[in-house]
Structure formats: C-alpha cells, structure tokens
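Trainee: let's see this in three dimensions:
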Amino acid sequence: MAQAPSILNADRGRASATALGVLCLLASVQVVLVTKVVWDASRRPEITAKPGSSPGVNPSETPLTPVRPTISFSPPAVGQIVPALPPVAAPAPAAPSFSPPAIGSFAPPTGTPPAVRPATQPTTPPAPAVAPASQAPAPVAATAKLPTPTPAPAAKMPSADPAANMSLEEMIDLAKQVRGLGDMQGALEVLRRADLQYPASPEVMSETAQCYETMGLGDKAAALWRQLESMDPARAAGFRDLAKRRLSTPAAAATSPASTAFSALTGGEGGKMLSLGACLTARDPASTNGEKVVLRIPILRQGNGNVDPSQVDIDVYFFDRVNGEKIAQTIADEPVSAWAAAPVDWSGIGEEPLDVTYFLPALTPGEIAAHGRRSYHGYVVRLYYQHKLQDVAAEPRDLLDFGSRTPQTVPGGVNPLLPPLTN
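Mentor: Below is the predicted model:
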C-alpha cells in the first residue's frame, strides 16, 4: 500500500491542532459560566433580604430581554366606600417562580417564591362592603348617589272633542244649544256621550226625550218619560214630575212629524207658547236662623214664535208640613224671585230659569203654639202667558189636588212675584 503524500499529512496535523484549541476555549467558557452561576446562587439569600428588591434578581443588573408588564386592579380597603382605582401597569412580576433564570444558566431558580395572585382571578373587583356608620369614612363627592329626578307630568293635549272633558251640566247645556239650532242628531250625539259618562242620569233622559218629541218620535220619548216616572223620587226630583206632566199631555201621544210641524206653526203644543221644565229645589245649609230653600223654575219656549216677557205670569205656592202630620199652606215670608240670566227674551236655546226663594224663620214658642211646628214640604207652580194657563208643576204631585180647581185664566195686571225685567 502506498503512503500518503507528506503535504496531506501536514494539513491534517494543523486541522487537528485548530480543533483542539477551539474545544479548549469552549470548555473554558463553560467553566466560567458555571462558576458565575454558582457564585450568583450563593449570593441570592442576601439579595432577597433587601426590601423593595425582587428575590433572585440583582437590582443592579438590567435584564437583557424585556418582560411584558401585567395589568392589575387595586381594590379598596374593606369597609371603605370608594371607587376602585383604575387599572395600572404593574412592574415586572416579583415572584421568582415566574421569572426566567439568568442568561446561560440551566439550573432552576432557588429560594422560596412569595405568594402571588393566581392568574385565573377575575379582573373585576368585588363589591366593597359597607362599613358601620361609626367607622365609615367621610363620603366622597364623586361617589355620592344622586336622587332620582321626578319626571315632569306630561302636558295634557287638548281634545278635539268638545264634550270629552265636560261636566254633566256643561254637556246638558251644550245639547240644549245644539237642539236650539235645530240639529237634533248633533244634540242626540252629545246626550249619548253624556249617558256613557253619567249613566241613567235623569237630566240626560229628560233632554233626550225632549229631542225625540221635537223629532216626532213620540214612542221613544214616552218610553223615556215612563222610565223617569218610575225612578226613585229622591233621585229623579223634579224630573219625575216633568215626566208625569209630559205623559199626561196629548202631545206625548203624537208620533208623526206632521203633528210636530203643526205645533211649531201654531206656536207650540195646542197653541201654547211656554211650558215648565224640571223644577229643582236646593236647601241652603248656611241658613242657621231658619229654613231656606231655593226653587229653580225653567220656563221653556214652545215652537219658534217670539215670546213677549211682559205677558208672562207665574204663581208659586209653598206648603209646610205641620207637626209632621198634616199639610198646610206656608206661613213663611213672602217669596223672593230673581231671573238667573239676563236679558230675559227666550232667545238662543229658548229657556229662561227663574229662582224663587222660600224662607221660614225660626218660630217663637208663641208661633209654635198658634201654627204648630212647621217645615218645608213642597210647591205648586202655575205658568200663564197672555192670561192663559200654559203649564202646572208640583212636587209632591199630590199637591195638585190641594184646594180648589186650578183656574185657566188669571186677571190682568202686574204679578208681584216676577222680578222686573232687565234688557
């Protein structure tokens, strides 16, 4: 076998020497690094004893690799009502178990790591507990609970319906005004809405019956008058007497529009120009030295003819109950009358109310011995126009049988009961 040339042997020797030198250098570096690690480990207990420094980390050394800071919340002290501090960036974790070992070291960190917050703890701080009043600090203005503002009431929008927010009296007046204009359907619509708000009201039933009479619907009108007649007298009051009067007149039986048109052309029912509405009484509770009752008498125009106020006469008779047993004509003062509205001309809705006041002073012992103990019992009203009887009203109704027969005419002259007319 031939030997290798000498030039190849020389190159192989230089390569071996170079490799051996590199290995020796690497071994020296490893020895130095191991020695440094051992030296650092022997000094770790002294470093952790210093306050404010992280265990196992030399404060003088600057880490070669930056560590990502963690976000944490600082909850308030127990019992203190203050808002939690906003999240801040915390410095590098202080726990040595979460810190990487020194560069070039393969040994695990030594020493006992301090207790740290678990990584799975929720970031939302718990609700702080309220401390007792004696221990609670002064409240912070920023955390004070503001009172709940009271919302302003919504503005009530006006209704397009004029009868939406009316009282019963206002709705009756509106129906009368519409009826006076000749709009029977409009008047009945107002009365229908009034009946929904005030069911079985005698005022609504009476006005509805009068509308039916004007329209010639006598059967419907008579049915309503009968309902009013059968009502409780304490509730129906003068409307019950009005119903009896309407049912007793021949016009109540008229069912055809022709009869109604004839009444309008002749001036009213059977040539009558006026009639009495539902008379109502009201006691005055403020009267302490006697008994005072105000009687309101509605005087209605019949048909479309013009009424001469100077030709109107009215007689009002009051009656007393004596000793709670018998009925006698009153010994009260002369009645005082006054028109409720001016001027008195029966225009518009064709109704003029007259107020007549009954007043019985407190009786002396001598008057009681002579006349007995007396109290208000009822009234009788007779209405005349041009000296002809137009209508009669009474409450209670049986007072119509009291005394002599009602005269059909009255002598001419000035009626002292009626107040002077004002234009």
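Trainee: C-alpha only now, for contacts and for neighbours.
Mentor: OK.
Trainee: mind listing what residue 332 touches?
Mentor: Residues in contact with residue 332 (Cα atoms under 8 Å, 6 or more residues apart in numbering) are 358, 359, 360, 361.
Trainee: can you do 10 Å?
Mentor: 290-292, 318-320, 358-363, 374-376 (Cα atoms under 10 Å, 6 or more residues apart in numbering).
Trainee: could you do residue 288 as well?
Mentor: Residue 288 neighbours (Cα under 10 Å, 6+ apart): 361, 362.
Trainee: now do the SS call for it.
Mentor: At residue 288, secondary structure determined by DSSP: H, G, I helix; E, B strand; the rest coil is coil.
Trainee: one more to line up against the first:
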Amino acid sequence: GGSSEGSTLGITEATVMETPDPEADTNLMLRIGIKKQSKTVIDHTKVKIQVFFYDTVDDKDIKLTDADVTYEWLTPNHDWAGTNPEILAVTYLRPKNKVLSPEAALSAAAASVNPGKKGRASKPGPSAESGQRKYLGYIVRVYYHDQLQAVRAEPSKLLKLYPPSPTASP
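Mentor: Take a look at the predicted model:
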C-alpha cells in the first residue's frame, strides 16, 4: 500500500463545472490539476493521463459514457518544469439528439422487442433507443513511466467498480 507516498505526480484538483448549453443535454468540464510531488525533473512524454466518464443507463447500469469527450490543456507548457500544477480540461458533451447510426437504431429496436412479455413491443417509449443515460461521474488516473501515480474518482464507488491497474495498459 501507501502508493501516494513517493509518487512523482499528484492530482491537486478535480472539479466538474456544468456549462448551461441549450444545444446539449449535458455539457460538463472536468478541470484536473496535476502537480509534481518532488523535485524530480519530469519527462512529460512519459506522463499518461486517463480520464473516464461514466453514465448511468436507465438509472441502474453503470457504463462508460458514449458522450463526446475532448481534452485541452489550459496551461501552456504542461511539462511540469515548474512547481505549479498543470491544468487539463476535459469536456463531456452530450448533444440533445444524439443521432444513432442505423446499426445502433436497429439493435436498439431489436432489444426493445421482448418475447417474454406480451404487448410490450408495440410502441417503444422515448428511452427505447439504448436506454436513458445520465452523467454519473468520472475516474482520473495519472501514470508516469507506466506506473500509477494518482487516482481521483467521483463518486468514489466507481473506484470499487473499476479499480485502476498499477501499470498503464497501452
């Protein structure tokens, strides 16, 4: 244990801000501060940051999001040359009417036909296309030289469901 001891990089902040957006169901920005813990010179090409957003589907299943996720550094260099944290902004955007590909629409339609229940297949409700997804939370993992440095998750139960691997997979 004690992985936070002696780690090279730490997460100083992880803040979610929701942006009111009439065009989107959900528009969030996760702001992540990553700071070096020691005087080490950081080889920034060896830093790997993984961000996962999770949704609840129909208020029961937890799945990796299918929203659009984009990354943007807010600090100019992000090389950890100084002692200040480098700030990464990750945007989670779910457009209002997510257009389903024909395959997805087809499989969703097939899934809504339930042979075991009578009279269900007549008119699928609005949530039939792949379940009603709601933003649940995120997991942030920071690796350096493929070793896990820091993890932050909200809600923390996501860490129990998806424990981080100690080394970064390619």
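Trainee: quick one: TM-score?
Mentor: Superposed pair, TM-score by TM-score structural alignment, normalised by the length of structure 2: 0.75. Supporting alignment: 145 aligned residues with a Cα RMSD of 2.3 Å.
Trainee: most neighbours among the contacts of residue 332 of structure 1, which one?
Mentor: Most neighbours among the contacts of residue 332 of structure 1, by other Cα atoms under 10 Å: residue 358, with 25 neighbours.
Trainee: give the contact list for residue 205 of structure 1.
Mentor: By Cα under 10 Å, 6+ apart, the contact list for residue 205 of structure 1 reads 191-192, 194-195, 199, 211, 221, 223-225, 227-228, 239.
Trainee: any idea how far the equivalent of residue 73 of structure 2 over in structure 1 lies from residue 403 of structure 1?
Mentor: The alignment partner of residue 73 of structure 2 in structure 1, by TM-score structural alignment, is residue 339. Between residue 339 of structure 1 and residue 403 of structure 1 the distance is 28 Å, computed by Cα to Cα, to the nearest Å.
Trainee: repeat for residue 316 of structure 1
Mentor: Going from residue 316 of structure 1 to residue 403 of structure 1 by Cα to Cα gives 14 Å.
Trainee: more crowded one of these two?
Mentor: residue 316 (17 against 8).
Trainee: isn't the more buried one right up against residue 395?
Mentor: No. Using Cα atoms under 10 Å, residue 316 of structure 1 is not in contact with residue 395, being 11.7 Å away.
Trainee: tell me which element residue 26 of structure 2 falls in.
Mentor: Using DSSP states H and E, residue 26 of structure 2 sits in strand 24-36.
Trainee: structure 1: which residue goes with residue 91 of structure 2?
Mentor: Matched to structure 1 by TM-score structural alignment, residue 91 of structure 2 sits across from residue 357.
Trainee: over to residue 151 of structure 2?
Mentor: In structure 1, residue 151 of structure 2 lines up with residue 392, judged by TM-score structural alignment.
Trainee: tell me the residues of structure 2 aligned with the host helix or strand of residue 32 of structure 1.
Mentor: According to DSSP H and E, residue 32 of structure 1 maps onto helix 6-48. Across structure 2, nothing matches helix 6-48 of structure 1 (TM-score structural alignment).
Trainee: where along structure 2 do the strands fall?
Mentor: Taking DSSP state E as the criterion, structure 2 carries its strands at 9-18, 24-36, 47-57, 61-64, 68-73, 86-95, 133-144, 147-154.
Trainee: closest to residue 167 of structure 2 out of the ones you listed?
Mentor: Taking Cα to Cα, strand 147-154 is the member of those nearest to residue 167 of structure 2, at 4.8 Å.
Trainee: just checking, what packs against the closest one?
Mentor: For strand 147-154 of structure 2, the packing partners by 3 or more Cα pairs under 10 Å, 6 or more residues apart in numbering; DSSP states H and E come out as strand 9-18, strand 47-57, strand 133-144, helix 157-161.
Trainee: again, 7 Å this time
Mentor: For strand 147-154 of structure 2, the helices and strands in contact under the criterion 3 or more Cα pairs under 7 Å, 6 or more residues apart in numbering; DSSP states H and E are strand 9-18, strand 133-144.
Trainee: what angle separates it from strand 9-18?
Mentor: Orientation of strand 147-154 of structure 2 against strand 9-18 (axes from the mean of the first three to the mean of the last three Cα atoms, to 10 degrees) gives an angle of 30 degrees.
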